[in-house]
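K.L.:
Okay, structure incoming, though there's no sequence with it:
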């Protein structure tokens, strides 16, 4: 990318980040740690069907590696963990702000989620985010980034019934990512300036809040955000 275009991209991303924080900056308990070893993503063997976009793994990215979690405990849910995740898998777009991102399913059945399905995430910024479903269980699914995504890595969405859970009980919902920036320009925006990191936090805390609403229960405390950044000399 030429330098002028890079700065145009950064300016546009900055605007998106500020807007996202102002519009969906939900109160959170946020903690950040510098660590010497960020854990690897959960999937070692990612499906790569022929004649489809290449997977963009962490080894293809640049800059520091990040491990981030966004979690919320839900009390009095009308749904068990499996039922809640069925709602998420059926229509991911229902859980993200339309003004920031739009999940377009490009491979797979419209109301189902299976390994190998693909989504093109249209982001209101210079970069979009193609992903492939790498794993699906009754209570979770994992997406892997594809070529040209803003990041390089994996992200998993999980719901679990807590002790004494079930309908009317308590649930725990977690979004967990393992990734680094796609290239040097994105790294500046994400790590150096922190713009994309804050916009990302706004989107995934919005997602957690929508999960609480759809569950029919109430959040116990605030959404928790934990960020682990691999030290530069790791």
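P.N.:
Structure received. All values derive from a computational prediction rather than experimental measurement. Residues are numbered from 1 along each chain as shown.

K.L.:
switch to C-alpha atoms for all contacts and neighbour counts from now on
P.N.:
Will do.

K.L.:
Show me the longest strand that occurs in this protein.
P.N.:
strand 62-75 (DSSP state E).

K.L.:
what's the distance between the residue most central in space within the chain and residue 38?
P.N.:
For the chain, the residue sitting closest to the mean C-alpha position, by Cα atoms, centre = their mean, is residue 155 at 5.5 Å. Taking Cα to Cα, to the nearest Å as the measure, residue 155 falls 14 Å from residue 38.

K.L.:
Put this next to the first one:
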């Protein structure tokens, strides 16, 4: 067995153990969701193109391996006590308050505490296979976007957004939307082949949506909705035209 093979096996085993923890927590919390998974010919691309000054150190989707994944976690809350801007400001002030401690710890490594601005960075310590740094590449009153930095287990972006419900006056819609590929083959195996890491990811962001709903007061209009779109691996010769 070569050194490279041993490293891949060790890495995969570690990732699998972490992902299994996330999957177990998902089952323990038992949050109901409306989940849709589908194959698509072309998944959406990340929405933000950072300027040249923000580029150093980023780990963009193009540097990842395996299929592209677009995922969206969404919750609707009626009679919300916070406006979309107030909610996003609260999240930006203390994102850890919305994250399950059993899975992740957000530690700010760059930028002022108690607020969120473009250029801020976080080191995310996660038991499941998503350890790694991120940078804020977009910050608006009702949304912000994080991009992965070198060393993160994923390559891509994730956006947190709040808005007025499009069909229910007085209600609020919150979503977490990601556009990413795996950093390397080991992560891709645990995420796409085994599916454990997808469950760990779902556990974390479903918890986040549930915490948002609690923080907004009012009442959830339905279960958290989870959409997963998988684009065929561009590196797979079987997918070539």
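P.N.:
Structure received. Remember, predicted model here, so these are calculated numbers, not experimental data.

K.L.:
about what we covered before: got the contact list for the counterpart of the residue nearest to the centre of the first structure in the second structure?
P.N.:
Correspondence of residue 155 of the first structure to the second structure, assessed by TM-score structural alignment: residue 158. Residue 158 of the second structure makes contact with 145, 146, 147, 176, 177, 178, 179 under the criterion Cα atoms under 8 Å, 6 or more residues apart in numbering.

K.L.:
Of these, which is the nearest to residue 103 of the second structure?
P.N.:
Minimum distance to residue 103 of the second structure across these is 17.0 Å, recorded for residue 176 (Cα to Cα).

K.L.:
With secondary structure added, can I get the contacts of residue 158 of the second structure in a markdown table?
P.N.:
Putting the contacts of residue 158 of the second structure into a markdown table (DSSP: H, G, I helix; E, B strand; the rest coil) gives the following:
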| residue | secondary structure |
| --- | --- |
| 145 | strand |
| 146 | strand |
| 147 | strand |
| 176 | strand |
| 177 | strand |
| 178 | strand |
| 179 | strand |
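
K.L.:
tell me the two of the residues you listed that are most distant?
P.N.:
Across these, no pair lies farther apart than 147 and 176, at 13.3 Å, counting by Cα to Cα.

K.L.:
Those two: which is more packed in?
P.N.:
residue 147 (28 against 22; other Cα atoms under 10 Å).

K.L.:
what separates residue 53 of the second structure from residue 118 of the second structure, distance-wise?
P.N.:
Distance of residue 53 of the second structure to residue 118 of the second structure, computed by Cα to Cα: 11 Å.

K.L.:
If you tally nearby residues, what's the number for the closest residue to residue 133 of the second structure other than its chain neighbours?
P.N.:
Spatially, and ignoring its direct neighbours in sequence, residue 133 of the second structure is nearest to residue 123 (4.4 Å; Cα to Cα, 6 or more residues apart in numbering). Other residues near residue 123 of the second structure come to 18 when the count uses other Cα under 10 Å.

K.L.:
Residue 207 of the first structure versus the residue mapped onto residue 123 of the second structure from the first structure, what's the distance?
P.N.:
If you follow residue 123 of the second structure across to the first structure using TM-score structural alignment, you land on residue 120. Using Cα to Cα, residue 120 of the first structure is found at 18 Å from residue 207 of the first structure.

K.L.:
now residue 44 of the second structure, what's its secondary structure?
P.N.:
coil.

K.L.:
in stretch 4-22 of the second structure, what's buried?
P.N.:
By neighbour count on 16 or more other Cα atoms under 10 Å, the buried set for stretch 4-22 of the second structure is 8, 11, 12, 14, 15, 16, 17, 18, 19, 20, 21, 22.
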